[in-house]
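# Just a sequence and a predicted model for now, questions to come.
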Amino acid sequence: MLSRYQIESCQRLFSEGYSHFIRQTPLWKLPGQALGVACAEVWLKLEHLQTGGSFKARGMLNRLLSNPIPPSGVIVASGGNAGIATAAAAKALGVRCEVFVPEVSPPAKRAKLAALGAQVVVTGAAYSDALQACLARQQQTGALLTHAYDQPEVLVGAGTLALEIEQQGGLPDAVLVSVGGGGLIGGVAGWFEQRSRVVALEPELAPTLFRAREAGRPVDVAVSGVAADSLGAKRIGELGWQATQAHVRDALLLTDESIREAQLWLWKELKLAVEPAAALPLAALHSGRYRPRPDEKVCLIVCGANVDPASLV
């Protein structure tokens, strides 16, 4: 299990030498009424403004800084965001990067990878297929493997986001977190522990944590739907599973319709251009799947912005 000390040490590392890369993203506090929610305040952690357009930059940079990088560079499988973050970190450190993405990955994300100088390999129908191809390639080249969500350094890096929230605003009553493979919620839960209520949110069509809880262990699930490119891991990561078992009581499912409606609401009402995965926290509030108390301060992690603007209509 990761510790709060590890997260604090990672944040110091970022601030002392990499503040040009890891941004302190804004925490926007609004009255609940401004978002149509019956609670005291809604905090929007605007992590979609992070380098690479998602929270992933934190974990990927920490992974690269924590390990020797061979001449063959780094390698990762990703639906898009982890690859973009790894490619950006690799470019900042001046090392090679190879990214394996599934066919479901959006063209906009592939184009961003190429622009960052990564070698992009498109293979397989889903993230799990791209991961298997990536692992086989890593055995050939010896490149440093950066996992999208299931390495300690990745969770620790993600935990700095939660530490930043507390530094900026204090402790929220609840933190709503989108879940794919579990790297983000693992880091967030590892920092807040049970001092704030951490709520796991997944699409109905990609219920990796929800099904694991039903089975009592991580299991493979079929994944599809509007957020599959970001939340398309077919099995919850072991580290995320451990963290959620220890610190997360609630795991909720959301319809694709509610996710899409929240994504469009964020654009039309607040001019936040975000991907579907970033809209799950608002969807949980607007759909009533999460019902805050009237006096509650609820933090929504707006986790990614790698979206084609033409889709926001």
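In hand now; what should we look at?
# drop to CA atoms for contacts and neighbour counts, all remaining ones
Will do.
# quick one, what contacts the residue nearest to the spatial centre of the chain?
Residue closest to the mean C-alpha point of the chain, counted by CA atoms, centre = their mean, is Leu184 at 4.8 Å. Neighbouring residues of Leu184 by CA atoms under 8 Å, 6 or more residues apart in numbering: 55, 149, 155, 158-159, 177-178.
# Against that first model, consider the following:
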Amino acid sequence: MHRLTYGDIEQAVDRISGRVRPVSLAPVDAGAIRTAPRGPLEDRPEAPCEVWLALEYMQHTGSFKARGAQNFIQAHREAGTLPDAGVSIASGGNAGLACAWAARQQGITATVFLPATAPAVKVTRLRSYGADVRLTGTQYAQALAACEDFTAATGALASHAYDHPLIAAGAGTLLEEIRRQIPGLDTVVVAVGGGGLFAGIATAAQHHGVRVVAVEPENCRALNATIEAGRPVDVPVDSIAADSLGARRASAMALYAAQESEAHSVLVPDSEIVRARQTLWDHRRIAVEHGAATALAALTAPPQVPVRPATPSGSYRPADGEKVAVVLCGANTDPAQLVRQSPEP
């Protein structure tokens, strides 16, 4: 198992510089996010928290995955290890989009395996990038098995949606950009599926002394269960955000990053994910996937009774004066759903 290092992320920063869009940040209105309760003896002046939205859904292909895909393909291009058979990947959609986009830039073929349940908007976009799309099974694990068979038979270069050091290191470049724009950043809040984005961000955050809050749906808790067990374990996948956060197992790389960074693990119910997503649309006209709204739901959900031992709360409340960045990581969704649910003016 490769343990991701800050050096891996530094190399990725150099490798993808000028090939991806720098992240934009937008402040949340003062007072919109509740802070943690103050102790009865605290007499210092109250200072509201400072929360920023990291608009990574504006990245190429609509998600952070473009960073890892660029780092992966560029590294193999530099090493002379891109085969004639091209690259293959199994994905819930976003990683496949990023892989196909990066492959097209290098003039190679991308064969992408998706569950048949993948959103139609993602399948359409994949084909627009020239990918050979194969719909297989109903869950990511089935698409992954088909992809592995294809790779063994053809010699294609096997990429991965999250469990590869080059993919995770590319994702970690996002934290470097956020820190440059928010001096004194205290905390980064990030949604977790299989753990590629989390591993990259947590590794960079640990190096800089930044707290990491890892947010997952209650019924899609691969990292939370892995932290609880102390080793990667399989979990059931049943969430409205499963198309992007639906990994059955988090990577060992993500577990190591969680342990090293002492990440704070939070689970949120689907109802709060839906509410956070709709709130972003109603108040900002931001249309993101349920997976992206999962991170914000940790700050907007009401406090809950602890769900499981590894989860001290069902939400995250910043302290007075805390500087927080919330990663909105993907926008490959159908905005018509949000428009239909918007309140009348």
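Structure's in. What do you need? Just so you know, these numbers come straight off a predicted model, no measurement behind them.
# In a helix, the residue nearest to the centre of structure 1, correct?
Yes: assigned with DSSP: H, G, I helix; E, B strand; the rest coil, Leu184 of structure 1 falls within a helix.
# That one matches what in structure 2?
In structure 2, Leu184 of structure 1 lines up with Leu197, judged by TM-score structural alignment.
# Of all the residues in stretch 109-120 of structure 1, which ones are buried?
Buried residues in stretch 109-120 of structure 1, counted by 16 or more other CA atoms under 10 Å: 109-110, 112-113, 116, 118, 120.
# now do the same end-to-end measure for that stretch.
11 Å (CA to CA, to the nearest Å).
# Which residue numbers in structure 2 does it align to?
Going by TM-score structural alignment: stretch 109-120 of structure 1 matches residues 122-133.
# which other residues reach that stretch?
Outside stretch 122-133 of structure 2, the residues within contact range by CA under 8 Å, 6+ apart are 93-94, 96-97, 100-101, 104, 109-114, 332-333.
# And the furthest pair within the residues you listed?
For the contacts of stretch 122-133 of structure 2, the farthest-apart pair by CA to CA is Thr109 and Thr333; their separation is 25.0 Å.
# The two: who's more crowded?
Neighbours per residue, other CA atoms under 10 Å: of Thr109 of structure 2 and Thr333, the larger number sits with Thr109, 22 against 17.
# That one pairs with which position in structure 1?
Aligned partner of Thr109 of structure 2 by TM-score structural alignment: Arg96.
# One more: Ala325 of structure 2?
In structure 1, Ala325 of structure 2 lines up with Cys299, judged by TM-score structural alignment.
# So in structure 2, which strand runs the longest?
strand 211-217 (DSSP state E).
# And it, what does it pack against?
The contact analysis (3 or more CA pairs under 8 Å, 6 or more residues apart in numbering; DSSP states H and E) places strand 211-217 of structure 2 against strand 187-191, helix 196-208, strand 264-268, helix 290-300.
# Next, the angle strand 264-268 makes with the last one.
In this case it means helix 290-300 of structure 2. Put simply, helix 290-300 of structure 2 runs at 110 degrees to strand 264-268, going by axes from the mean of the first three to the mean of the last three CA atoms, to 10 degrees.
# What lies in contact with helix 290-300 of structure 2?
33-34, 189-191, 214-217, 240-245, 266-268, 272-277, 314-317, 326-331.
# Give the aligned range of that helix in structure 1.
By TM-score structural alignment, helix 290-300 of structure 2 lines up with residues 276-286 in structure 1.
# Just send the buried residues of stretch 109-120 of structure 1 back as a markdown table, with secondary structure and distance to Val76 of structure 1 too.
As requested, the buried residues of stretch 109-120 of structure 1 are exported to a markdown table (DSSP: H, G, I helix; E, B strand; the rest coil; distance: CA to CA, whole Å):
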| residue | secondary structure | distance to Val76 of structure 1 |
| --- | --- | --- |
| Lys109 | helix | 14 |
| Arg110 | helix | 14 |
| Lys112 | helix | 15 |
| Leu113 | helix | 12 |
| Leu116 | coil | 14 |
| Ala118 | coil | 10 |
| Val120 | strand | 10 |
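# What is the most widely separated pair among those residues?
Between any two of the buried residues of stretch 109-120 of structure 1 (CA to CA), the greatest distance is 11.7 Å, for Lys109 and Ala118.
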